[in-house]
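1. predicted coordinates and the sequence they were generated for:
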Amino acid sequence: MSYVDELAARAQSPATPGGPRRILGIAGPPGAGKSTLAESVVRALDGPAVLVPMDGFHLADAELARLGRAERKGAPDTFDAYGYAALLARLRSPHAGETVYAPSFERELEQPVAGALPVAPDVPLIVTEGNYLLLDEEPWSTAVRPLLDEVWWVAVDDAVRVERLIARHIAFGKSPAFARDWVLRSDEANARRVAAGRERADVIVDLDAGHLLGPGRAGRA
């Protein structure tokens, strides 16, 4: 069994159709591979899960400029954390006949897109991923974390992660010099800020080794 199959089995075990809905979080630093892992787990489940990323709650560039935060895009206060928590709360309590529409994030535009992800009321498992799910700061620790049944931390070699981030920025139109400066200045500041979240995770997924390491120091088995 591959580690993705193992994770899918763990995610699915209590998430049966007709049972209570669960929300699984996948956290980690920028460029760790959270989106890829979340997509792989949902794909392996083949039906009973929907992916709702935190990135849909990025503030729009115009609002970041108004707030003077455009140069820190991606930092915790450049997201609508309370809006994200409100969506998670709504997703936890589905109503028959009510489809919830969640926002997505369009990387080509680098902007959130409202109403892009439909979540039907009979879906038993929501998978959400983002940098700040285990951040020990309000409102993430008080408004977001209590709504997640379990949170996994994605671990990967930092050098690999940084080069992956630089390549991503270049792929979406940034110059190599701008991409490297942005990653080392902004993305890495955010990576250092979230690093302690690893110790609060329920499961650590080591992407370098391709296996689970078990719970973080403060995680639950």
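-> Nice, I can see it.

2. use CA for all of it now, contacts and neighbours both
-> Fine.

3. now do stretch 132-152: distance to the chain's middle.
-> 11 Å (CA atoms, centre = their mean, to the nearest Å).

4. so for this protein, which residue is the most central one in space?
-> Note on the chain: the residue nearest the mean C-alpha position is residue 129, at 1.6 Å, using CA atoms, centre = their mean.

5. my guess is it meets residue 25, correct?
-> Yes. In terms of CA atoms under 8 Å, residue 129 counts as a neighbour of residue 25; the distance is 5.5 Å.

6. show me where this structure has its helices.
-> Ranges of helices within the chain are 3-12, 34-45, 61-67, 81-92, 158-171, 176-182, 188-194, based on DSSP state H.

7. which one of the ones you listed lies closest to residue 74?
-> Nearest of those to residue 74, taken as CA to CA: helix 188-194 at 7.6 Å.

8. contact partners of that closest one?
-> With contacts defined as CA atoms under 8 Å, 6 or more residues apart in numbering, helix 188-194 is touched by 28, 29, 30, 74, 75, 131, 132, 134, 135.

9. stretch 138-155 now?
-> Outside stretch 138-155, the residues within contact range by CA under 8 Å, 6+ apart are 22-29, 32-34, 81-82, 84-85, 88-89, 92, 132-135, 197-198, 201-208.

10. let me have the helices of the chain in CSV, adding mean neighbour count and distance to residue 100 as columns.
-> Formatted as CSV, the entries for these read as follows, by neighbours: other CA atoms under 10 Å; distance: least, CA to CA, whole Å:
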stretch, mean neighbour count, distance to residue 100
helix 3-12, 17, 21
helix 34-45, 19, 18
helix 61-67, 13, 25
helix 81-92, 18, 7
helix 158-171, 16, 30
helix 176-182, 16, 35
helix 188-194, 18, 29
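
11. use this one as the comparison:
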Amino acid sequence: MDAQQLAGLIARARGLAVPGERRVLGIAGAPGAGKSTLAGRLAEGLDGAAVVVPMDGFHLAGAELRRLGRADRKGAPDTFDSAGYLALLARLRAPEPGVTVYAPAFDRRLEEPLAGAVPVDPEVPLVITEGNYLLHDEGPWARVRALLDEVWFLEPDHGRRVERLIGRHVRYGRERAAAERWVHRSDEANARLVAPGRARADLVVHPY
């Protein structure tokens, strides 16, 4: 993403960050699209007026995925606590004066969610939440869109996205061959679920 495109997106996000109000901006897209990178750059560009709350903080723990028999498709819609994510979004939309809300994060080195890792102060006007299924229209995920003021859909070049995703898995400990198998079997299956959400986005962003 070049500097001019990023500056335009920061300006659009700044329009949502109205002091004294609380807005929620969603950033959706397939695995490896660059959602967390963009969310972080937006928050940095807004100089304290925004905080990032990742959907990935609601991954079910590895032990629970193994108990449910879903560990081999981690990242699918039913491998998250979707009800918990919905409850947090509702709470974030209506901040209580003087009450800091603590959201979970996801540690890619541990491949586990971390409770209470992201403080959201009530005075922060904009929450940026990013994840695969913000525009998914099945099951509990279908209720997410109504809790977001605006949603952007990231749509990078397919080949570069897949290569970036493989590289990320390698950085966090997978052998290259295992990373490729996981991406083409699991991540790309999830990408196909995410794709129809593009039509429901307020803005489609081509980051590179």
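-> Thanks, I have the structure now. Here the structure is a predicted model, which means the values were calculated and not measured.

12. compare the contacts of helix 188-194 of structure 1 and tell me which has the most neighbours.
-> With neighbours set by other CA atoms under 10 Å, the maximum within these is found at residue 28, which has 30 neighbours.

13. pretty sure that one contacts residue 156?
-> No. Taking CA under 8 Å as the definition, residue 28 of structure 1 is not a contact partner of residue 156, at 9.1 Å.

14. identify the contacts common to the two.
-> Both residue 28 of structure 1 and residue 156 lack any common contact, where contact means CA under 8 Å, 6+ apart.

15. how near is residue 214 of structure 1 to residue 166 of structure 1?
-> Here residue 214 of structure 1 is placed at a distance of 30 Å from residue 166 of structure 1 (CA to CA, to the nearest Å).

16. same check on residue 116 of structure 1?
-> In this view, residue 116 of structure 1 and residue 166 of structure 1 are 27 Å apart by CA to CA.

17. check residue 102 of structure 1 too.
-> Spatial separation of residue 102 of structure 1 from residue 166 of structure 1 under the definition CA to CA is 28 Å.

18. same check, this time on residue 125 of structure 1
-> Using CA to CA, which is the criterion applied here, residue 125 of structure 1 is 32 Å from residue 166 of structure 1.

19. which residues touch residue 202 of structure 2?
-> In this structure, residue 202 of structure 2 makes contact with 150, 151, 152, 153, judged by CA under 8 Å, 6+ apart.

20. can you flag the buried ones in those residues?
-> Those of those that meet the buried threshold are 150, 151, 152, 153, by 16 or more other CA atoms under 10 Å.

21. longest strand in structure 2, please.
-> strand 112-120 (DSSP state E).

22. hmm, back to that, now the helices of structure 1 as CSV including distance to residue 145 of structure 1?
-> Compiled in CSV, the helices of structure 1 are given as follows (distance: least, CA to CA, whole Å):
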stretch, distance to residue 145 of structure 1
helix 3-12, 17
helix 34-45, 17
helix 61-67, 25
helix 81-92, 9
helix 158-171, 25
helix 176-182, 28
helix 188-194, 14
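
23. figure out which of those helices is closest to residue 54 of structure 1.
-> Evaluated over those, closeness to residue 54 of structure 1 peaks at helix 81-92, with 6.9 Å, by CA to CA.

24. chain center to the closest one, what's the gap?
-> Counting by CA atoms, centre = their mean, helix 81-92 of structure 1 is centred 14 Å from the centre of its parent chain.

25. quick one: that helix to structure 2 mean distance?
-> Superposing on structure 2 places helix 81-92 of structure 1 at an average distance of 0.4 Å from its equivalents, by mean CA distance after the TM-score superposition for structure 1.

26. first to last residue in stretch 101-113 of structure 2, what's the distance?
-> Counting by CA to CA, the length from the leading to the trailing residue of stretch 101-113 of structure 2 is 17 Å.

27. what's the matching range in structure 1 for that stretch?
-> Residues 100-112 of structure 1 are the counterpart of stretch 101-113 of structure 2, counting by TM-score structural alignment.

28. contact partners of that stretch?
-> Residues contacting stretch 100-112 of structure 1 (CA under 8 Å, 6+ apart): 52-53, 55-61, 87, 91, 113-121, 172.

29. noted, bye for now.
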